[in-house]
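Student: here you go, sequence then predicted model.
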Amino acid sequence: MTEIPTSIDAVQRMLADEDYVCDRPLAVVTFLALKLGRPLFLEGEAGVGKTEIAKAIAKGLGRRLIRLQCYEGLDAASAVYEWNFAEQMIAIRTAEAAGGADRDLLKSELFTEEYLIARPLLQAMQPQPGGAPVLLIDELDRTDEPFEAFLLEALSDFAVTIPELGTIAANEPPIVILTSNRTREVHDALKRRCLYHWVDYPAFSREIEILQARAPEAGSTLSREVVAFIQKLRTEDLFKSPGVAETIDWAKCLLALDIMELSPEVIADTLGAILKYQDDIQKIQGSEAARLLTEVRAELSPA
């Protein structure tokens, strides 16, 4: 287990050691979240690195990463715990076969920790090897408002209640990171419990740093062309602009094909690595890809 970084620069170094290139504003809010024990709420487009920072923090601190992947219809029971009904039924059948089972005693024995299946929120409240875990609540905007209300209470006290067992509180609060792609607004009450940061698309130089950290095999020419082309795509009227994750994926695909520089044909063959909707692919294929590549090379050429 590594100690919590004692400075903003130390946070940046820790994340850089895990190949996460972090600008200073994000490093500042991360440092404050770690130092003050406050949840960190990250919003931004998909693929800009919100989830990856939680992974990098967990690795950098040597803590367990516990991930709660949110989805529509997620409820408190699914996020906290459930009873192992199969094992409970076996215990009931065994007691019945033995005869003379005391129902009240059997009931009390069935609802114990032996038959409890801990889900992410409960796991995060329990002691973990190496210290308090990193709890990633990913894509919170996909859930419903009732779950938000429950989560607000859980994060306020870092405790959850199981009717049969009582309240379970964390001895050491987890490091909590919440992410949202902003498909809907998250309630202000929950945001007020957190430190907030909008994770934007990186500038050209920053995205080059990220690509060099994640795909160091890519040469300078290919890296610059890939990043410039992706950033040019983000200015187009697309259904879904490519994120940093797509930049990295595309570079790795090009390296797998032994491609050292872009061409309209190469772009057409590999658009599926960066665009995920057929309408977007059709819009960029052919002469449009050639036009964008020409503009990219003109911008990259020395004056």
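Tutor: Good, I have the coordinates. Numbers count the residues shown, from 1 in each chain.
Student: rest of the way, CA atoms for contacts and neighbours
Tutor: Will do.
Student: am I right that residue 283 sits in a helix?
Tutor: Yes. Assessed by DSSP: H, G, I helix; E, B strand; the rest coil, residue 283 belongs to a helix.
Student: how many residues are close by it?
Tutor: The local packing of residue 283 (other C-alpha atoms under 10 Å) involves 14 other residues.
Student: residue 270 now?
Tutor: 15.
Student: and it, what element?
Tutor: Using DSSP states H and E, residue 270 sits within helix 264-270.
Student: quick one: the most centrally placed residue in the chain and residue 199, what's the gap?
Tutor: Among the residues of the chain, residue 51 comes closest to the average C-alpha position under C-alpha atoms, centre = their mean, at 2.1 Å. With distances taken as C-alpha to C-alpha, to the nearest Å, residue 51 is found 11 Å from residue 199.
Student: likewise for residue 297?
Tutor: On the measure of C-alpha to C-alpha, residue 297 and residue 199 end up 28 Å apart.
Student: try it against this one:
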Amino acid sequence: MTERSEHTPLDGPESCRRALAAAGYIADDAVATACFLALELDRPLLCEGVPGVGKTSLARALAQVLGGPLIRLQCYEGLDSTHALYDWDFAAQILHVRTLEAQATSTGTALAAAGIEDELHRERFLVARPILKALQAGAPVAAGAAGGRAVLLIDELDRADDEFDALLLEVLSDWSLTIPELGTVRAAVPPVVILTSNRTRDVHDALKRRCLYHWFDQPGPEREREVLALHVPHAASGLRGAVVAAAGRLRAADLLKPPGTSETIDWLRALHALRVDELDEPALRASLSAVVKDAADIPVAREVLGVTGGA
């Protein structure tokens, strides 16, 4: 049986839900439960779903709840260990070698190759990338320091190559990273790890088994209105409802990039900035660029929303 984590500042899913709401994130019971278990069991949480439904913003809210740093690794094709784990400061190493050579010349001594190798791989030349930073944030030297638990956001994992899944699995299995020249860095307090994926490729099964999992659906109209009220509180209630209804019609249409909740938030903010109180045709025409993000979708969206005039 898994022991209760000593690092969880919340006492249950409902407590987690309230804390996330205070941080500006409207979580349903399933999301709150998944987050609580990720904290309680020290397990990564894999969040999959269509873009714009709150996967990335969940990590930001958790960092605010926990009072620790948010460390983000944005994934992309070709991502490798030197950008995800650590690298060496080559320029600083070269300068150091030149300094050693100058000192040797002035003193008439010879440089030992083994000694130079040791000099060049000291910690001061190490460049910590996001994953190493997250482990260091929970290392023993930092465990008693001020600040809360670190949140590591590995964003859009599906954009990275399959090989990256294996690299990630190795680190997440025991919350440690071995640097051959320096030794092993082990997190005394594991970071909270949120992985997001838009499912442009399947995440490796072995990594999925290591994680807790939550699928993010597009929120229903009532919850989306709650989210809009939280993020754009000064907009009229009737306008929020009209935006949610219009976004629903766009999602039901054959769009290449249907709007997520992040787009409806942008849309309502744009309408509020334009001092609009009613989602009529002029308002739709003026604000369509805030919600439609593909040229091929513009004529379809205009037809669905009844926008006939203008460019």
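Tutor: Arrived safely, thanks for sending. Not measured: the values here are computed from a predicted model.
Student: list the TM-score for the superposed pair.
Tutor: The TM-score (TM-score structural alignment, normalised by the length of the first structure) is 0.92; 290 aligned residues with a C-alpha RMSD of 1.5 Å.
Student: and the helices in the stretch 101-250 of the first structure?
Tutor: All helices of the stretch 101-250 of the first structure, identified by DSSP state H, counting those that start in this stretch, fall at 103-110, 120-125, 145-157, 188-192, 204-214, 220-233, 244-256.
Student: show me which of residue 297 and residue 199 of the first structure is the more surrounded one.
Tutor: residue 199 (19 against 15).
Student: got a list of what the residue in the second structure that that one lines up against touches?
Tutor: Counting by TM-score structural alignment, residue 199 of the first structure lines up with residue 216 in the second structure. When contacts are counted by C-alpha atoms under 8 Å, 6 or more residues apart in numbering, residue 216 of the second structure is found next to 47-50, 53-55.
Student: what about 6 Å?
Tutor: When contacts are counted by C-alpha atoms under 6 Å, 6 or more residues apart in numbering, residue 216 of the second structure touches 48-49.
Student: quick check: it vs residue 263 of the second structure, distance?
Tutor: For residue 216 of the second structure, the distance to residue 263 of the second structure - C-alpha to C-alpha - is 16 Å.
Student: for residue 35 of the second structure, same thing?
Tutor: 24 Å.
Student: ok, now residue 187 of the second structure?
Tutor: The value you get for residue 187 of the second structure to residue 263 of the second structure, if C-alpha to C-alpha is used, is 37 Å.
Student: quick one, which of those two is more surrounded?
Tutor: residue 187 (22 against 19).
Student: that one maps to what in the first structure?
Tutor: So, by TM-score structural alignment, residue 187 of the second structure is matched to residue 170.
Student: tell me the contacts of its match?
Tutor: Contacts of residue 170 of the first structure by C-alpha under 6 Å, 6+ apart are 125, 158.
Student: what about residue 257 of the first structure, how many neighbours?
Tutor: Neighbour tally, residue 257 of the first structure, other C-alpha under 10 Å: 11.
Student: so what's the equivalent of it over in the second structure up against?
Tutor: Superposed on the second structure with TM-score structural alignment, residue 257 of the first structure falls opposite residue 274. Neighbour list for residue 274 of the second structure: empty [criterion: C-alpha under 6 Å, 6+ apart].
Student: for residue 12 of the first structure, same thing?
Tutor: Residue 12 of the first structure makes contact with residue 27, according to C-alpha under 6 Å, 6+ apart.
Student: how much space is there between residue 241 of the second structure and residue 297 of the second structure?
Tutor: 23 Å.
Student: my bad, should have said residue 264 of the second structure
Tutor: Residue 264 of the second structure is 16 Å from residue 297 of the second structure, by C-alpha to C-alpha.
Student: can you get me a residue count around the corresponding residue of the second structure for residue 123 of the first structure?
Tutor: Residue mapping for residue 123 of the first structure onto the second structure gives residue 133, with TM-score structural alignment as the criterion. The local packing of residue 133 of the second structure (other C-alpha under 10 Å) involves 20 other residues.
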